[in-house]
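# Quick one, fold the following:
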Amino acid sequence: MHYLALLSRCLIAGVLVLAVVSKLRGPTDVESAISELLKVARQPVGRRLVRLLIAAELGVAALVIAPGTAPAGLAAATVLMWGFAAFVAMSVRQRRRIPCPCFGPSRTPLGPVHVVRNVALGAVAAAGAAALAYAPATALQPGGVVVTLIAAALGVCLAAFSDDVHALFSDPTRT
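As a prediction, the model looks like this:
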């Protein structure tokens, strides 16, 4: 395993665990967003889907973290993230103004920034899976590991606060 694989494993696991913790802290926001996205009127359906989503995210994070299952976990994370991107893109295309509850309560509706975020996370997972599959295992240096872990932590923060970063650099006069 080399630094790219370590970076992708830490970043993807961090994003998924943070998303799970956020969903567990505010499940009603996620339930209503999922129900609205799927046009399901019944709350129990939304509640079940939230539980399924939490289980999927936690399961993929566990696969990514465990060394023996990391390649499969990163492949599953790629599919999960690109699936999220497709789902969000469909919502954006339909011009639905549903808040993004990915990392806790939010007023920011799903938009292109969320599609880009999920595509990028999927690409990071795919790159990590490829690195594990095709790169020879090499010894990691402590300094390189520290830098990689810092980069992964910054990546998790960037993903979690992508709405705020986008708002910071977007034109306030445009609505």
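# C-alpha from now on. contacts and neighbour counts both.
Fine.
# Return the residues in contact with Arg97.
If you count contacts by Cα atoms under 8 Å, 6 or more residues apart in numbering, Arg97 has them with Pro109, Leu110.
# Now it: which helix or strand?
In this structure, Arg97 sits in neither a helix nor a strand according to DSSP states H and E.
# where's it relative to Ser8, distance?
According to Cα to Cα, to the nearest Å, Arg97 and Ser8 sit 31 Å apart.
# just His166 next, same as before
From His166 over to Ser8 the distance is 22 Å, taken as Cα to Cα.
# for Arg107, same thing?
In this structure, Arg107 and Ser8 are separated by 29 Å, where distance is defined by Cα to Cα.
# Give me the more crowded residue out of the two.
Per other Cα atoms under 10 Å, whichever of Arg107 and Ser8 has more neighbours is Ser8, with 28 against 11.
# Contact partners for the more buried one?
The neighbourhood of Ser8, defined by Cα under 8 Å, 6+ apart, consists of Val124, Ala125, Ala127, Gly128, Ala152.
# can we see that at 7 Å?
Under the criterion of Cα atoms under 7 Å, 6 or more residues apart in numbering, the contact list for Ser8 reads Val124, Ala125, Gly128.
# quick one: what helix or strand has it in it?
With the criterion set as DSSP H and E, the secondary-structure element containing Ser8 is helix 3-25.
# now the other sequence, so there's something to compare against:
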Amino acid sequence: MVEYVHFAARIGLGLVFLVSAVSKLRGRQQFAEFVRATGQLAPVLPARGAAVVVVAIEVAVLVLLCSPWAATGFVVAGLLLLAFTTALVLAVVRGRKVRCQCFGDSTSDVGWLQVSRNVVLLALAAAGAVGGTSVAGLADTGWLLVALAAGALVGAAVVLSEEVVGLFTPVR
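Sure, this is the predicted structure:
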């Protein structure tokens, strides 16, 4: 059963990192906005260089999760998410107004929603790292489909979390 949790975590985290990387690379304006947000979230780092490294790591995580080295992908994802979460918490606590560019264009500033979203992703990375790394033992088609659907659902919920919360937030 653990291998199905691992597979679901691979799907969910893979989807999140895919959308995250693509949303930053889909155009010059989107990447420029991400560079600007990176500079605001990590002012001690060179913004452009840090942004390039972040996107490269996101792509590397995606590749690793789709390979026999998925365990390494989960560890790298966890470390990157820990860095993101730290930067987000510091921004929220310090009252910085920074637009979240995690999944492309955003009209909301970073806040506890993004922090909690990252905690969910950290749990997903931990669950994946603890699970088995082989998909060879996934013989039960029913459980495989459940794991696939669960991973896709969690990934989509994370990516769309700001939009979903926005649906229930009063218009100002």
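# the helices in structure 1, which residues?
Along structure 1, the stretches classed as helices by DSSP state H are 3-25, 27-37, 43-65, 70-93, 112-134, 142-160, 162-169.
# I'd like the ones you listed as CSV, with distance to Thr175 of structure 1 appended.
Shown next, in CSV, are the helices of structure 1 (distance: least, Cα to Cα, whole Å):
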stretch, distance to Thr175 of structure 1
helix 3-25, 28
helix 27-37, 22
helix 43-65, 30
helix 70-93, 15
helix 112-134, 14
helix 142-160, 23
helix 162-169, 11
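# and the nearest residue to Gly104 of structure 2 once chain neighbours are set aside, how many residues sit next to it?
The shortest distance from Gly104 of structure 2 to any residue other than its chain neighbours is 4.7 Å, reached at Ser23 (Cα to Cα, 6 or more residues apart in numbering). By the other Cα under 10 Å criterion, the neighbourhood of Ser23 of structure 2 contains 18 residues.
# Kindly report the same for Ala56 of structure 1.
Neighbour count of Ala56 of structure 1, defined by other Cα under 10 Å: 17.
# Glu36 of structure 1 too?
Neighbour count for Glu36 of structure 1, taken as other Cα under 10 Å: 16.
# Structure 2: which residue goes with that one?
Residue pairing (TM-score structural alignment): Glu36 of structure 1 is matched to Gln40 of structure 2.
# Next up, the contacts around its match.
Contacts for Gln40 of structure 2 were tallied using Cα under 7 Å, 6+ apart; they are Val98.
# quick one: it and Leu25 of structure 2, what's the gap?
To Leu25 of structure 2, Gln40 of structure 2 is 19 Å away according to Cα to Cα.
# Likewise for Val19 of structure 2?
Per Cα to Cα, Val19 of structure 2 is found 10 Å from Leu25 of structure 2.
# Just want the angle from the helix holding Ser8 of structure 1 to helix 43-65.
150 degrees (axes from the mean of the first three to the mean of the last three Cα atoms, to 10 degrees).
# relative to helix 27-37, how tilted is helix 3-25 of structure 1?
Between helix 3-25 of structure 1 and helix 27-37, the angle comes out at 100 degrees (the same axes, to 10 degrees).
# What residues of helix 3-25 of structure 1 count as buried?
Residues of helix 3-25 of structure 1 classed as buried under the neighbour-count rule (16 or more other Cα atoms under 10 Å) are 3-20, 22-23.
# Next: stretch 149-161 of structure 2.
Using 16+ other Cα under 10 Å as the burial criterion, the residues of stretch 149-161 of structure 2 that qualify are Ala150, Gly151, Ala152, Leu153, Val154, Gly155, Ala156, Ala157, Val158, Val159.
# Hmm, the third one is touching Gly12, no?
Yes. Ala152 of structure 2 is in contact with Gly12 according to Cα atoms under 7 Å; the separation is 5.3 Å.
# how many other residues sit next to whatever residue of structure 2 lines up with Thr108 of structure 1?
With TM-score structural alignment defining the correspondence, Thr108 of structure 1 maps onto Ser108 in structure 2. Counted with other Cα under 10 Å, the neighbours of Ser108 of structure 2 add up to 14.
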